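Peer 1: please find the sequence and the predicted model below.
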Amino acid sequence: MARALCAKVANMRLPLILSLASLALSACGSGSPQTASETPRLNMPQLTTEVAQIAERARPGVLGVGVMNLESGESWDFNGERRFPMQSVFKAPLGAAVLAEVDAGRLKLDDPIILTEQELSPPKSPIADAYPGRRDYTVRELLVAAVGVSDNTAADVLMKKIGGPGAVTAWLVGKKVEEIRVDRYERQLQPDSVGMASFRPAWKGTQAYMTAFASVPPETRRKAVAAYLSDPQDTATPRGVLTFLDKLDDGELLSPASKKLLLEMMTETTTGQDRLKAGFPAGSRLAHKTGTARTDLGMNPAVNDVGIVTLPGGRRYAVAVFLSGSTLGDAANEKVVADVARAVTRGIR
């Protein structure tokens, strides 16, 4: 809308230009607010400087960041158009797609689901670890496990229930969220990304899976990870995630009850305590979803965290941070994400 307004202003006669001058100047340019705002503007030069310094520290890893003021729509990004592997970040859009089916009456939160051995997925999956001791779950329980605990079995079962990865992507595109794509089940993506054979139930549990993982020659794993990093499947851009979070917050994706439930799950998650949550001020409230690949051969393909933060005082922002191909080590990778949150906090005037 802002870009269209700028183009029209350039072709208008002087009197009309003068009458619209303040509106046009405030709307033109990348990352400008689309509505009048009562919250402070983003300090974009400061954000660019600080995040660029963090990105330099993370090399050869690649950093992508997006920030949006949810009250005004003003946004800023760093590598915002670049695609990054999502890992479990996809479980937030998946959760929204599942709840959209609930809103449509095609699914109920208390619907029972009985798991079979063939539906188990790779770690992380406490549900697979518990099998066959427990097989019966409800849709709600699987949703909490997928979004709140990042359980891969729960995510795959729910995704199959609503039509598969293609159905999730199609739902997002139908909602004008066009830079997030979900292409594979976790039971496909995780083995593919490290050069393993197709997942089998005998690999359930961390110990069994890691034994199978270790049997793959290092050079095979290295080539598989390189292919994964260049693959557009199962990726998102920071600005695409901002669009998703903005639409979720605005109520464009779900009913009020479903939106509230999803954000509660994202707030109560125990994952990623040393990432965005560690970087925002004490007293902030964060509804978020992390995504993490396994560090192997000195490199991690994906250390991510995206969500909606409510700062002390009530100001609210969507934030997306993706770190891909970092060789810093696990603790240092998480500190990169936390430092971005600190930079974002300083970049809000």
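Peer 2: Alright, I've got the coordinates.

Peer 1: hey, let's count contacts and neighbours off CA atoms from now on
Peer 2: OK.

Peer 1: how many neighbours does the nearest residue to A236 once chain neighbours are set aside have?
Peer 2: Leaving aside its chain neighbours, A236 sits nearest to I180 (4.4 Å; criterion: C-alpha to C-alpha, 6 or more residues apart in numbering). As a burial measure, I180 scores 26 neighbours (other C-alpha atoms under 10 Å).

Peer 1: is it true that I180 touches R239?
Peer 2: No. Assessed by C-alpha atoms under 8 Å, I180 is found out of contact with R239, at 9.5 Å.

Peer 1: so what's the residue nearest to A236 up against?
Peer 2: For I180, the contact set (C-alpha atoms under 8 Å, 6 or more residues apart in numbering) comprises 169, 172, 234-237, 240-241.

Peer 1: pipe those into a markdown table and attach distance to A154 and secondary structure per row.
Peer 2: Formatted as a markdown table, those follow (distance: C-alpha to C-alpha, whole Å; DSSP: H, G, I helix; E, B strand; the rest coil):
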| residue | distance to A154 | secondary structure |
| --- | --- | --- |
| T169 | 18 | helix |
| L172 | 20 | helix |
| D234 | 18 | coil |
| T235 | 20 | strand |
| A236 | 21 | strand |
| T237 | 25 | coil |
| G240 | 24 | helix |
| V241 | 22 | helix |
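
Peer 1: highest neighbour count among these?
Peer 2: Counting neighbours by other C-alpha under 10 Å, V241 leads these with 28 neighbours.

Peer 1: skip the chain neighbours and tell me the closest residue to that residue.
Peer 2: A320 (6.6 Å).

Peer 1: coming back round to it: now the residue nearest to A236: how far from Q87?
Peer 2: Note on I180: its distance to Q87, by C-alpha to C-alpha, to the nearest Å, is 12 Å.

Peer 1: now do the shared contacts for those two.
Peer 2: Counting by C-alpha under 8 Å, 6+ apart, the residues touching both I180 and Q87 are D234.

Peer 1: can you list the buried residues in stretch 125-138?
Peer 2: 125-129, 131, 137 (16 or more other C-alpha atoms under 10 Å).

Peer 1: contact partners of it?
Peer 2: 109-117, 120-122, 150-154, 204-205.

Peer 1: picking up where we left off before, quick check: which element contains the residue nearest to V241?
Peer 2: Assessed by DSSP states H and E, A320 sits inside strand 316-324.

Peer 1: second one coming, line it up with the first:
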Amino acid sequence: MMGGWARGLVVSILLTGCVADASVNHRQVYAPAPRQAPAAVPAAAPVAPRPLRHATAPAELVSSINALGRSFNGVAGISVRRVDADWEVAYNGSRLMPQQSVSKLWVAMTLLDAVDRGKLTMQDAVTIGQNDLTLFHQPLAAMLKNGSYTTNLADLYTRAMQQSDNTANDAVLRRVGGPEAVRGFLARRFIPNIRFGPGERLLQSRAAGLVWDQKMSIGRNFYTARANLPRSVREKALDDYLANPPDGAAASAITLALAKLKRGEMLSPASTRYLLSTMEGAKTGPQRIKGGVPAGWAYAHKTGTGQDLAPRSTGYNDVGIMTAPDGTSYAVAVMIASTTVSIPERWALMQGVSRAVAASHR
């Protein structure tokens, strides 16, 4: 039986698009690389790829990851990739799984790439209005006074990455050029098997079996509209979403992108440091992969949580970079597409992966 804290967590994330924590500091300051003319020339280019150390994945880690994947009651994908070597350990690593708020990571990278290329600065002002609100977790909605709130890209980026604020993320997405800009960034960095969906409103409404109406962004209107649907409609919509997720990504592709990020091959050195620092400050999912990361290790990550239709939960994810005290880093992704098991059982899978990585490293 779960204690009061665990029951409270279940309530807090039930039927939401992401997990969040209201204590995040939004005053993070970033000094981007200076602008350079012409704008198409990067102000600070990513590091050119370097040859990786040839090595074989530890046998005990292979055994542990496969055992964890096989024993889990649900559809899950796992990938562990050593950043400075050429090996990966994966279970169901090539299957496209719903990302949910993990996809905010690609929006953040696209934004910082635009900063690197002199297209944007993190101090650029953005005004959020009622028509910009989304659904599920959006603390930014409370900031609207007299119908609008003016802030800057740095604030929105931090809210999106550390609080998983959907409205903040969609505002950044619009500023960088929309879904096509994100897809273009991933293509230029040669990252395969990561889809990027149409934004929170369309993604979540379709997965629920609804047609989006902006009135759904107000209060609990979305929940009410969804609850009024016949269960058969919701089940079909969720089945269709899981069968072909528009935000689907393979766990192996995610760790490839994370490893390239850590090696400095995705963004400029300044933007790489900034993003990793932001991810280390995330408060979401403390009992997911992070719960099994040993003391003395660092963990920079992004979580995602999809919709539930009891007893089924979808898109329960955590991806990030574990760094040992000696500086060795591992990109890790655990993607649970669909399951009926309890949240503590999902935590056990994720913590089992991080503990296996640490044990193998030792």
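Peer 2: That came in fine, so what should we check first? Fair warning: this is a prediction, and the values are worked out from it, not measured in the lab.

Peer 1: sorry, back to before: from the buried residues of stretch 125-138 of structure 1, which ones fall inside helices?
Peer 2: Secondary structure from DSSP state H places 126-129 of those in helices.

Peer 1: tabulate these (CSV), appending distance to A27 of structure 1.
Peer 2: Putting these into CSV (distance: C-alpha to C-alpha, whole Å) gives the following:
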residue, distance to A27 of structure 1
P126, 49
I127, 49
A128, 51
D129, 53
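
Peer 1: and of those, the nearest to L328 of structure 1?
Peer 2: P126 (28.3 Å; C-alpha to C-alpha).

Peer 1: ok, now how distant is the alignment partner in structure 2 of that closest one from Q162 of structure 2?
Peer 2: By TM-score structural alignment, P126 of structure 1 lines up with P139 in structure 2. For P139 of structure 2, the distance to Q162 of structure 2 (C-alpha to C-alpha) stands at 12 Å.

Peer 1: go on, W87 of structure 2?
Peer 2: 30 Å.

Peer 1: which of these two has more residues huddled nearby?
Peer 2: Q162 (26 against 17).

Peer 1: now which residue in structure 2 aligns to the residue nearest to V241 of structure 1?
Peer 2: Checking TM-score structural alignment: A320 of structure 1 goes with A333.

Peer 1: that match and G304 touch, don't they?
Peer 2: No. Counting by C-alpha under 8 Å, A333 of structure 2 does not reach G304; the two are 11.3 Å apart.

Peer 1: what's the overlap in contacts for these two?
Peer 2: Jointly contacting A333 of structure 2 and G304 under the rule C-alpha under 8 Å, 6+ apart are 317-318.

Peer 1: strands along the stretch 151-300 of structure 1, start to end?
Peer 2: Shown for the stretch 151-300 of structure 1, the strands assigned by DSSP state E, counting those that start in this stretch span residues 235-236, 285-292.

Peer 1: among these, which comes closest to F213 of structure 1?
Peer 2: strand 285-292 (16.6 Å).

Peer 1: W297 of structure 2 - how many residues pack around it?
Peer 2: Counted by other C-alpha under 10 Å, the residues lying close to W297 of structure 2 total 16.

Peer 1: typo on my end, N73 of structure 2
Peer 2: By other C-alpha under 10 Å, neighbour count at N73 of structure 2 equals 13.

Peer 1: circling back: mean shift between the strand holding A320 of structure 1 and structure 2?
Peer 2: By mean C-alpha distance after the TM-score superposition for structure 1, the fitted strand 316-324 of structure 1 averages 0.9 Å away from its aligned residues in structure 2.

Peer 1: okay, the strands of the stretch 151-300 of structure 1 in CSV with distance to V309 of structure 1 next?
Peer 2: Below are those laid out as CSV (distance: least, C-alpha to C-alpha, whole Å):
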stretch, distance to V309 of structure 1
strand 235-236, 20
strand 285-292, 4
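
Peer 1: nearest to I308 of structure 1, out of these?
Peer 2: Nearest of the strands of the stretch 151-300 of structure 1 (C-alpha to C-alpha): strand 285-292, 5.3 Å.

Peer 1: against which helices or strands is that closest one packed?
Peer 2: helix 256-268, strand 303-310 (3 or more C-alpha pairs under 8 Å, 6 or more residues apart in numbering; DSSP states H and E).

Peer 1: work out which residue lies at the spatial centre of structure 1.
Peer 2: V89 (3.7 Å; C-alpha atoms, centre = their mean).

Peer 1: that one against K289, yeah?
Peer 2: Yes. Counting by C-alpha under 8 Å, V89 of structure 1 touches K289, with 5.5 Å between them.

Peer 1: in the strand or helix carrying L25 of structure 1, what counts as buried?
Peer 2: Using DSSP H and E, L25 of structure 1 falls within helix 21-27. Judged by neighbour count (16+ other C-alpha under 10 Å), helix 21-27 of structure 1 contains these buried residues: 23-24, 27.

Peer 1: which one among the residues you listed gets closest to E50 of structure 1?
Peer 2: Nearest member of those to E50 of structure 1, counting by C-alpha to C-alpha, is A27, at 24.5 Å.

Peer 1: what's the closest non-adjacent residue to the closest one?
Peer 2: Nearest to A27 of structure 1 is A2, by C-alpha to C-alpha, 6+ apart, at 5.2 Å.

Peer 1: residues near the counterpart of G178 of structure 2 in structure 1, how many?
Peer 2: G178 of structure 2 maps onto G164 of structure 1 when the alignment is built from TM-score structural alignment. Around G164 of structure 1 there are 17 other residues, counting by other C-alpha under 10 Å.

Peer 1: quick one on the thing from earlier: show me the common contact partners of V89 and K289 of structure 1, please.
Peer 2: 305-306.

Peer 1: could I get the contacting residues of D124 of structure 2?
Peer 2: 152-153.

Peer 1: can you tell me which residue in structure 1 aligns to it?
Peer 2: Under TM-score structural alignment, D124 of structure 2 pairs with D111 in structure 1.

Peer 1: check S101 of structure 2 too.
Peer 2: Match for S101 of structure 2 (TM-score structural alignment): S88.

Peer 1: tell me which residues of stretch 130-137 of structure 2 are tucked away?
Peer 2: So for stretch 130-137 of structure 2, counting by 16+ other C-alpha under 10 Å, buried means 130, 133-137.

Peer 1: kindly report the same for stretch 268-279 of structure 1.
Peer 2: So for stretch 268-279 of structure 1, counting by 16+ other C-alpha under 10 Å, buried means 269, 271-272, 275-279.
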